[in-house]
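> Got a predicted structure here, sequence first:
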Amino acid sequence: MSEYGEPLDVLHRVFGYTGFRGLQEEVVRHAVAGGSGLVLMPTGGGKSLCFQIPALCRPGLGVVVSPLIALMEDQVAALRQQDIKAAALHSELPPDEARAVWRDLDSGELKLLYVSPERLTLDSTLARLDEMRVALFAIDEAHCVSQWGHHFRPEYRALPVLAQRFPRVPRLALTATADPRTVTDIQRQLGLEDSPLFRASFDRPNIAISAQPRDHERGQLRRFIKTASDGTGAGLIYCGTRRKAEQTADWLKQDGYDSLVFHAGLEPSAKREAHRRFARGDAVVMAATIAFGMGIDRPDVRYVAHTDLPRSPESWYQEIGRAGRDGLPAQAQLLYGAGDIALARHRIMESGASDEQKRVERQRLEAMVGIAEASTCRRQILLRCFGEDAPEPCGACDICLTPPRLFDGTVAAQKMLSAVLRTGRRFGLGHVVDVLLGKATQKVTQFGHDQLPTFGVGRDLTEAAWRGVARQLVAQGALDVAVENHGELVPTDAARPILKGEQPVMLREELVTQPARGSLRARGSIEAPSDPRFAALREWRKRTALAQGVPAYVIFQDRTLVEIAAEQPETLDQLGTIPGVGNTKLERYGKDVLRVLREHAAA
């Protein structure tokens, strides 16, 4: 046993918590005893403590494999706030700082080392570790090792060397996002087939989820942000392209938001600055591609929106999981269209992947389409993708709050398919809808489509309803969108039985309203108070973090500040009982916190 003591004592004295959550204690005690395993635990579920505490309790150095430099640096900063000797080793570290890290390692000064996979698996690094006592290896974001994972990283494929070279050292692989296929591949790649699988529920009940067909995107986003933002936390808007991310950040800025942009095409200095601003704790809105986010530790992201359909439930789950890590209410909204579905299918078909890989990617995409077009609880469908059955509807997603109505849409589907065929399968949705509605536009009359039998046969439905019919037929596979050819609608083989009346089609009525403000509220979450003490504590935390050059949440998380504002401790002993206030932080910040509370006691 190291100088840090027993796990429960470390949890309380160092991290400030009175008890473990969920599977944490089982994982920790297993690893402290020298056991290896795979840990599946949702974002915000406390994965880091599962390897940090065993690393402190076992003799020697804890080595943490992490794919992102920003994540390593943030976690090291948080550990140093607890007076834990930690460092990061990666490709962007200046040579003199890297030499200082190795000096500290050689002298036994460090207790936790965060390292990138490519740096760890260098022969020189492994040779140095051979000479040290290693407490454990933790492989964070372990889905990166799997070819089926949504963020496959080839450099992770070299990590099996750890089992071969350090057979007596426990290995913990941890991830918040893995379907059953990915789980099996992680276990095989890392030699964990005979080790336990620790599987927590993937449910994040404090995140309220909703999805809408993309109609007037900017208006939809404006309404969502107004509803979901608390004015102090951050927001994430995921966009399908770099250009769209830049345009979104621009109009948000014109609307008065403190908006940032992030994508892989930015200069490294611009990406670092955007990440620094986001991590610092400012109330920013980040418009980004999926290049931003994996490993983001900021706990007070209040909302995540997608302006395009994600490629799989795993991708969507990880991205919306960046909201509400502090346990406070958060919201996630998905906007999507028929073009997204068709484009994603086209990209899979045209990719250079193997047939098996294409088949799996297509299955995942169709599962994501099923979530978007759901007529029953979205959360139940999402959890089912991870092999988890929720016995009851969540009661908090948009489907549960406003159940859609289904209708027999066979005739409507036949009208739509017939109009596509009679116009020659060479026109986009707008033109086809004009024909159905009997609009004699210049383009309709130019091609003589006002003389077709289908001209005006669709006046019983609105334009929005016809767009919904087309989108749902694309989702069901009866229509395709020729993405390489200006978006023309093209019937598929699945359209034939519909046109012949051999196959009925059930469709959802299009909803044009959103849940009222405040009605889309997640289960199992605590409310952030509109308490001046809470606001004052956040302001003090921001100033303190800026002075130290660290993210605000490594000082105290919002959840801890909520508890402090609610309990109103008057002494250091009372403050020390608040979850998240360990001995080091009590000594370092306790007097300042009590002072802020006294100054705002009468507010």
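Nice, thanks for sending it over. Numbering: from 1, shown residues only.
> When you work out contacts or count neighbours from here on, use the C-alpha atoms and nothing else.
Will do.
> Could I get the full set of helices for the stretch 401-550 of the chain?
Counting by DSSP state H, counting those that start in this stretch, the segments of the stretch 401-550 of the chain that form helices are 410-422, 429-437, 442-446, 463-476, 496-499, 532-548.
> Same question for the stretch 1-150 of the chain.
7-13, 24-32, 47-57, 69-81, 95-106, 117-120, 123-130.
> and residue 546, which of the ones you listed is closest to it?
helix 69-81 (13.0 Å; CA to CA).
> before we move on, the earlier item: looking at the helices of the stretch 1-150 of the chain, which is buried most?
helix 47-57 (a mean of 23; mean count of other CA atoms under 10 Å).
> Below is an additional structure, to be compared with the one above:
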Amino acid sequence: VYRGLDDGSIKLLYVAPERLANERFLARLKRLSISMMAVDEAHCVSEWGHNFRPDYLKLAQLAGDLNVGRVLALTATATPQVAKQICDSFSIAREDHVQTGFFRPNLALNIRPHNTSERDQALLAALQSRPSEPAIVYVTLQKTAEQVAGFLQAQGLPAQAYHAGLKDDERHRVQETFMAGQGNIVVATIAFGMGIDKADIRAIYHYNLPKSLENYMQEIGRAGRDGKPSECVLLAGSDDLTVLENFSYGDTPDGASLAGLINWLVARPEQFDLSVHELSGQFDVRPLVINTLLTYLELEGVVRATAPFYTEYKLAFRTSRDDVISQFNDERADFLQRVFATGKQGRTWLTLKPIDAAA
């Protein structure tokens, strides 16, 4: 890929925004003439959006640093407030902001109030009425995805669970079978969505309340992309509000925690490393909130991220550890033994922390 960039044979490069935190990668990009930066899912730029990712905030500044010829920012769900922040971030003129309508005449939107005890049977009846049609059932929690998929399977329906807690190959398998039309029902958290462009999804069911109107728009927007009639059913229950309120409160740190975190940061030497996961536990602030704070401090010139690094490595021995060590001379074998001894052995994986090994 790097060779293709250098010799000009690559015309399109797909990059995750988080990749742009790497100084070496940025140095390579600065040598190139970039005619356009297209930002997909641009609502992620906005902290008022439904899927805020702090690294998106840096894209506008990067576009300037890289002398990008033009910027195209695209999103299917931007409220006026989010659209304004996108335009402000990228210095997009008012006349260059194009907004089409949200109305999809082929989607029928239904809300059916149900208490918790009725919801499974209501979902089952709805799915049984259209047994062979592709459908997505959206839930809030990973465990709910497993429970609902298990219930539907027990009733003879070809349902599969999909959430961020599954192994990569299992998630890939579920997505591929659904796209190929072999598994018609997926019970999923919002992890199931990016890259799902299946034209004939006939129904979207919300087993739980969506997190926001923008989430709801994004999720039902996956139905009926072939223009044929499709149904969107929200099985609304007031008991879902508690979970959604917990998310909101969990994302809102108190002043004392933030002050403690900022005091920790300003007490660091000129160059230092940090673990967002460790800081999250130390100051009782969620990782996303810490990343947001660090991004704003970076945009204001207080700190600068240089590159990510790995705090630990996991090894699985394909032959016995003794066999591995026996292939080296005494000095190197001793060194390897001492490195391995600093790790923590699980059933399969040996977890090594370079800092511990170095010490």
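Structure's in. What do you need? All of these numbers come straight from a predicted model, not from anything done at the bench.
> rewinding a little: how about the helices of the stretch 1-150 of the first structure, which one is nearest residue 363 of the first structure?
Among those, helix 47-57 sits nearest to residue 363 of the first structure (CA to CA), with 28.7 Å.
> and the direction of that closest one versus that of helix 69-81, what angle?
Here helix 47-57 of the first structure runs at an angle of 50 degrees relative to helix 69-81 (axes from the mean of the first three to the mean of the last three CA atoms, to 10 degrees).
> in what helix or strand does residue 137 of the second structure lie?
If you go by DSSP states H and E, residue 137 of the second structure is part of strand 135-138.
> tell me, that strand lands on which residues of the first structure?
Matched against the first structure by TM-score structural alignment, strand 135-138 of the second structure falls on residues 235-238.
> One more: stretch 166-179 of the second structure?
Counting by TM-score structural alignment, stretch 166-179 of the second structure sits on residues 266-279 of the first structure.
> all helices of the stretch 251-400 of the first structure, in order?
268-280, 313-320, 338-350, 355-372, 378-384, 398-401.
> Mean neighbour count and distance to residue 163 of the first structure added to these, as JSON lines?
Conversion of these to JSON lines gives the following (neighbours: other CA atoms under 10 Å; distance: least, CA to CA, whole Å):
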{"stretch": "helix 268-280", "mean neighbour count": "16", "distance to residue 163 of the first structure": "34"}
{"stretch": "helix 313-320", "mean neighbour count": "22", "distance to residue 163 of the first structure": "27"}
{"stretch": "helix 338-350", "mean neighbour count": "18", "distance to residue 163 of the first structure": "35"}
{"stretch": "helix 355-372", "mean neighbour count": "18", "distance to residue 163 of the first structure": "27"}
{"stretch": "helix 378-384", "mean neighbour count": "21", "distance to residue 163 of the first structure": "32"}
{"stretch": "helix 398-401", "mean neighbour count": "20", "distance to residue 163 of the first structure": "46"}
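> Figure out which of those helices is closest to residue 248 of the first structure.
So among these, helix 268-280 is nearest, using CA to CA, at 15.1 Å.
> Average offset of that closest one relative to the second structure?
Helix 268-280 of the first structure differs from its equivalent in the second structure by a mean of 2.4 Å after superposition (mean CA distance after the TM-score superposition for the first structure).
> Residues contacting that helix, please?
70, 234, 260-263, 284, 286, 298, 542, 545-546, 550-552 (CA atoms under 8 Å, 6 or more residues apart in numbering).
> Looking at the helices of the stretch 251-400 of the first structure, spot the one closest to residue 153 of the first structure.
helix 313-320 (14.6 Å).
> Kindly name the residues of the second structure that line up with that closest one.
Using TM-score structural alignment, helix 313-320 of the first structure pairs with 213-220 in the second structure.
> Including distance to residue 443 of the first structure, could the helices of the stretch 1-150 of the first structure go into JSON lines?
Below are the helices of the stretch 1-150 of the first structure laid out as JSON lines (distance: least, CA to CA, whole Å):
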{"stretch": "helix 7-13", "distance to residue 443 of the first structure": "70"}
{"stretch": "helix 24-32", "distance to residue 443 of the first structure": "64"}
{"stretch": "helix 47-57", "distance to residue 443 of the first structure": "58"}
{"stretch": "helix 69-81", "distance to residue 443 of the first structure": "53"}
{"stretch": "helix 95-106", "distance to residue 443 of the first structure": "65"}
{"stretch": "helix 117-120", "distance to residue 443 of the first structure": "58"}
{"stretch": "helix 123-130", "distance to residue 443 of the first structure": "67"}
